[in-house]
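> Below is the sequence, then the predicted model.
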Amino acid sequence: MKHSKLEVVEGIAYVTINRPDAMNALTREAKKDLLQFFLFANEAEDFRVIILTGEGDRAFCAGTDLKEMAKFSSIDIEQMLWLEHRLNDAIRHSNKPVIAAVNGNALGGGCLIPLICDYSVVSDSAVMGFPEIKSGIPASIEIAIVHKFVGLAKARELIYFGETFTPQEALAMGLVNRIVPKKDVLDTAKAIALKFMTLSPTALRLQKELVNKWIETDFVSAVETSIYAAGLAFTTGEPQTAINNFLTRNKAKKSK
């Protein structure tokens, strides 16, 4: 994988998003890399649990790469979101448990990943949130299930305003499983992985399928509608302007 690293140790696959200079934001190629891995993982026999984390000490994943997205057309954004939906679906429906080891900031699609994994361990210093609306596009795809965890009123608040929240707030809302100091994230994720490995693989696979069924009631139509809405937003030019403004401000901050 070009944009991610894979290491298998003692039956655990450690998958690391490897774009630390870009806050581990995901380009289309990076998403394709991860999708290919998760499809392959279903047939793999040398590991039973997957730990997904980010390279470096700043970010777990900052969502979609804004520099790439700033150049997108309406068709591009729809195609990218279908790709991201396929990746999220592959994570959720992996026949092996997937643990998110959130070692740093998790924003947008990166904040969604812990929610769609089977278990999440989060650094106590991480910044989390769904800031898509601040880039001129509606939050979409698997964010359609956030209300099932936090309730409709809270989901509206998180998504409408796009404000960040702390891991402690995420835990209180039921979005993550556990908060630990940053230095303990991977070790804690490994301990959870070993606990998963004591369970019957068949029973665990069947239980995962059932849990997904419970969540997915009318889910497909929600995804289709949200992808269309994101594509429609890109026809206005507003997302491109908002993203470029953000990139310009960020560049100015770094040059000081």
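Structure's in. What do you need? Residues are numbered from 1 along each chain as shown.

> hey, let's count contacts and neighbours off CA atoms from now on
Noted.

> Going by residue numbers, what spans are strands in this structure?
4-9, 12-17, 49-54, 59-61, 98-102, 105-107, 119-123, 128-129, 178-180 (DSSP state E).

> Find the centremost residue of the protein, please.
Centroid-nearest residue in the chain: residue 113, 2.5 Å away (criterion: C-alpha atoms, centre = their mean).

> Tell me where the stretch 1-150 of the chain has helices.
Under the criterion DSSP state H, counting those that start in this stretch, the stretch 1-150 of the chain contains helices at 28-41, 66-69, 74-92, 109-116, 147-150.

> who wins for proximity to residue 236 among those helices?
Each of these was scored for nearness to residue 236 using C-alpha to C-alpha, and the closest is helix 74-92 (9.0 Å).

> ok, and what's touching the closest one?
Residues from elsewhere that reach helix 74-92, judged by C-alpha atoms under 8 Å, 6 or more residues apart in numbering: 28, 31-32, 34-35, 38-39, 69, 98, 113, 116-118, 141-142, 212, 227-228, 230-235.

> ok, and here's another one to check against it:
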Amino acid sequence: MDNTSNSYRIDDMGVARLTIDSGGPLNIISSATALQLAERFRQLAKEQRARVVVIEGSGAKTFVGGADIGELAALKPVSAREFISALHAMCEAARDLPVPSICALPGWCIGVGLELAASCDIRIAAQNAQFVMPEVKIGIPSVIQGAFLGRLVGDGRARWLMLTGEAIDADTALAWGLVAEVVAVDALKAAVDRMALSLADLAPSGMRAQKRVLRTSEAPHLDDAMQHSIEIFGMAYESKDPEVLMRAFLSKKGAAGH
């Protein structure tokens, strides 16, 4: 694939590397970006050369800095469902990859970034990584792949993340089981490459079979919960709270010169 935004490449070892690049330093995800990434994942799923997929952000300071609050602030109940459905499609396409997926996590991993990471098989974080689900602070619920967090970190910790909107650091994420490994900031690429090559070296037929087993063994109620959460997300916009809180956030951000 050509080297355009949100592009991927596959090397001779079968390691596919998809780089999320939304055009800004924080890799903010809009609905258009989410749909483009969903299509990239679907294309990768058809690549027989691919033995493992590495998902990374374009910058060294952030994996994904969350959803586009400017777009979120303008949503109404119907368009909110369309927006969150686009993010859901992106995460589901990553979840449906037929080969192992590894997420490289430097710096901030916010909201939908954490949901995308949770949709992958293996997460490796830099020591400076921070993880947060801040949606409640802007008047909306954490939905779709937020349902996966309980499976990864336990129900109590998932509830804490989504109800408080507070961040955890890399060491806490490791202790909670959210990430498999934490490495020095300048060692992240090497650690991810090492894991990718070790997986790519295994028999591809066996690895694809293992992915099918893992995917089909996931509790079916997760899919139902994610679909139901799309409706709940739209209902949140029946209140004025999301618009008021997001406009205040954007105003504060503009005043700070960010």
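Right, received. Where do you want to start? Just so it is clear, the structure is predicted and the values come from calculations on it, not from any experiment.

> And the TM-score between them?
The TM-score (TM-score structural alignment, normalised by the length of structure 1) is 0.93; 255 aligned residues with a C-alpha RMSD of 1.7 Å.

> Would you mind finding the most buried of the strands of structure 1?
strand 59-61 (a mean of 31; mean count of other C-alpha atoms under 10 Å).

> what's it aligned against in structure 2?
Strand 59-61 of structure 1 corresponds to residues 62-64 in structure 2, going by TM-score structural alignment.

> try stretch 232-240 of structure 1
With TM-score structural alignment as the criterion, stretch 232-240 of structure 1 aligns to 235-243.

> Please identify the buried residues of the matching stretch?
Across stretch 235-243 of structure 2, burial judged by 16 or more other C-alpha atoms under 10 Å covers 235-237, 242-243.

> Stretch 147-160 of structure 1 too?
150, 155, 158-160.

> mind putting the strands of structure 1 in TSV, distance to residue 82 of structure 1 included?
Formatted as TSV, those follow (distance: least, C-alpha to C-alpha, whole Å):
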stretch	distance to residue 82 of structure 1
strand 4-9	20
strand 12-17	20
strand 49-54	21
strand 59-61	19
strand 98-102	21
strand 105-107	19
strand 119-123	24
strand 128-129	21
strand 178-180	30
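
> and of the ones you listed, who's closest to residue 195 of structure 1?
strand 49-54 (10.0 Å).

> Look up the average distance of the closest one to its aligned counterpart in structure 2.
Superposed on structure 2, strand 49-54 of structure 1 shows a mean distance of 1.0 Å to its aligned residues (mean C-alpha distance after the TM-score superposition for structure 1).

> by contact count, what packs against that strand?
Using 3 or more C-alpha pairs under 8 Å, 6 or more residues apart in numbering; DSSP states H and E, the elements in contact with strand 49-54 of structure 1 are strand 12-17, strand 59-61, strand 98-102, helix 185-196.

> Tell me the gap between it and the middle of its chain.
In terms of C-alpha atoms, centre = their mean, to the nearest Å, the centre of strand 49-54 of structure 1 is found 12 Å from the chain centre.

> So which residues make contact with that strand?
11-18, 20, 24, 60-61, 96-104, 189-190, 193, 196-197.

> Taking helix 185-196 as reference, get the angle to it.
160 degrees (axes from the mean of the first three to the mean of the last three C-alpha atoms, to 10 degrees).

> Aligned counterpart of residue 106 of structure 2 in structure 1, please.
Residue 106 of structure 2 maps onto residue 103 in structure 1, by TM-score structural alignment.

> residues near residue 221 of structure 1, how many?
11 (other C-alpha atoms under 10 Å).

> Aligned against structure 2, show me the partner of it.
Aligned partner of residue 221 of structure 1 by TM-score structural alignment: residue 224.

> for residue 13 of structure 1, same thing?
Checking TM-score structural alignment: residue 13 of structure 1 goes with residue 16.

> what about that match, distance to residue 47 of structure 2?
9 Å (C-alpha to C-alpha, to the nearest Å).

> Check residue 174 of structure 2 too.
From residue 174 of structure 2 across to residue 47 of structure 2, the span is 32 Å (C-alpha to C-alpha).

> Compare those two and say which one has the larger neighbour count.
residue 174 (17 against 14).
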